[in-house]
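In: quick one: sequence and predicted model below, then my questions.
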Amino acid sequence: MTESLDSERMACWRAYIEASQRLFTQLEDDLRADGGLSFADYHVLVLLSEAPGQRLRMGELAARLVFSPSRLTYQISTMQRRGLVARQSCPGDRRGSEAVLTAAGLLALREAAPGHLASVRRHLMDDLDDVEVATLTRVFDRLGRRLRADRDASSTHRDT
């Protein structure tokens, strides 16, 4: 049987879960109200806008979003119907496909970005001092690296 968390760690866990859910919900509500985008829409648009040629292979995009292939297919399909992205065959590998940012998608991102930044500042960053920002960055960078390594190791183990 797994050992229980002590009271300090349980309080930390519950505070994290509740605050992170409230923060995510608030940020998504603000994005939807300001520009009709979901948080997933916004994240896809950001990743594509930063990619060379404003395009990414579907597998790479799914990995960066931490989406299953089917969830990404659904996400891209809904964004494609709204004209925010296109799906095209990979130039060097016709078997694969890429998500490509459209002019309408770039415009939607540019219009949503200032409001989203204001929301992130208002609901998170303005409440943190420099030491807290550095601590959270260190904690979540380390956690993200470990979780990615664990996932990579488990997928490698499943493939053998």
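Out: Thanks, I have the structure now.

In: make it CA atoms for all contacts and neighbour counts henceforth
Out: Will do.

In: quick one, helices of the chain?
Out: With helices called from DSSP state H, the chain shows them at 7-35, 39-50, 58-65, 69-81, 103-123, 130-159.

In: so which of these is nearest Ser89?
Out: helix 58-65 (10.1 Å; Cα to Cα).

In: give me the buried stretch members for the closest one, please.
Out: Within helix 58-65, the residues scored as buried using 16 or more other Cα atoms under 10 Å are 58-59, 61-62.

In: with distance to Ala113 as extra columns, can I get these in JSON lines?
Out: Shown next, in JSON lines, are the buried residues of helix 58-65 (distance: Cα to Cα, whole Å):
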{"residue": "Met58", "distance to Ala113": "24"}
{"residue": "Gly59", "distance to Ala113": "25"}
{"residue": "Leu61", "distance to Ala113": "20"}
{"residue": "Ala62", "distance to Ala113": "22"}
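
In: before we move on, the earlier item: quick one: closest of the helices of the chain to Arg95.
Out: Of all these, it is helix 58-65 that lies closest to Arg95, at 11.4 Å by Cα to Cα.

In: what does that closest one contact?
Out: Residues from elsewhere that reach helix 58-65 (Cα atoms under 8 Å, 6 or more residues apart in numbering): 43-44, 47, 68-69, 72, 96-99.

In: put this next to the first one:
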Amino acid sequence: MTDAGGPLDPRELRAWMAFLAAGHLIDHEIERQLKREADLSHPEFEVLVRLRMAEGNRLRMSHLAREAMVSKSRLTYQVTQLERAGLVKRTGCESDRRSVWAELTPEGIERLDRVRPGHRQLVRETLIEVLSPEEIDLLGDALTRVADRLRAR
């Protein structure tokens, strides 16, 4: 292991700068596609996807915040925006009055279903098609280790 406080060597710096550039550029392209096709931000899209994947298309807000990896206050803002657009509704939890459910509305399902094909195509064009199958596996494994380490904090 290298000195944690020392400068990055050229190889490490190249990897870090490439990671930052690719992440920013891909995120920018995704943001543009989602705004153009569905008037959604990338964080709003992620909330809709998480709800769509959940049983009954709903999650407790606290669980949704963990799933979407955002703070509760940021999630509240996103859900408020989605609620105003008629894509999500909040309801009280019958078994725990302190909890609130976020639930996808039929309009939210329709909007998500409409934008997903273009989103998938963009992910393929900007990332998947650029890499070999072996590189996709390596990238998936490496970024999973990074995420696991950060979640453990």
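Out: Here it is on my side, so go on. Nothing here was measured: the structure is a model prediction, and the numbers come from that model.

In: tm score of chain vs chain?
Out: Once superposed, chain against chain, the TM-score is 0.95 (TM-score structural alignment, normalised by the length of structure 2); 150 aligned residues with a Cα RMSD of 1.1 Å.

In: wait, which of the contacts of helix 58-65 of structure 1 is closest to Ser119 of structure 1?
Out: Nearest to Ser119 of structure 1 among the contacts of helix 58-65 of structure 1, counting by Cα to Cα, is His43 at 14.8 Å.

In: okay, whatever residue of structure 2 lines up with that closest one and His119 of structure 2: tell me how far apart.
Out: Aligning on TM-score structural alignment places His43 of structure 1 opposite Glu46 in structure 2. Between Glu46 of structure 2 and His119 of structure 2 the computed distance is 11 Å (Cα to Cα, to the nearest Å).

In: what touches both of the two?
Out: Common contacts of Glu46 of structure 2 and His119 (Cα under 8 Å, 6+ apart): none found.

In: quick one: the residue nearest to the spatial centre of structure 2 from Val70 of structure 2, how far?
Out: What sits nearest the mean C-alpha location of structure 2, by Cα atoms, centre = their mean, is Glu46, with 4.3 Å. For Glu46 of structure 2, the distance to Val70 of structure 2 equals 11 Å [Cα to Cα].

In: please apply the same query to Arg97 of structure 2.
Out: Distance, Arg97 of structure 2 to Val70 of structure 2, by Cα to Cα: 23 Å.

In: of the two, who's got more company?
Out: Val70 (15 against 8; other Cα atoms under 10 Å).

In: map the more buried one onto structure 1.
Out: The alignment partner of Val70 of structure 2 in structure 1, by TM-score structural alignment, is Phe67.

In: what about the residue mapped onto Ala149 of structure 1 from structure 2, neighbour count?
Out: For Ala149 of structure 1, the aligned position in structure 2 is Ala152, judged by TM-score structural alignment. Number of residues near Ala152 of structure 2 (other Cα under 10 Å) recorded here: 6.

In: now Val146 of structure 2: how far from Ser95 of structure 2?
Out: Distance, Val146 of structure 2 to Ser95 of structure 2, using Cα to Cα: 36 Å.

In: so which of these two has more stuff around it?
Out: Just comparing Val146 of structure 2 and Ser95: by other Cα under 10 Å the higher neighbour count belongs to Val146, 10 against 7.

In: that one and Leu112 of structure 2, how far apart?
Out: 29 Å.

In: and if you look at Gly23 of structure 2?
Out: Where Leu112 of structure 2 is concerned, Gly23 of structure 2 sits at a distance of 23 Å (Cα to Cα).

In: the two: which is more packed in?
Out: Set Gly23 of structure 2 next to Leu112 and count neighbours by other Cα under 10 Å: Leu112 wins out with 22 against 11.
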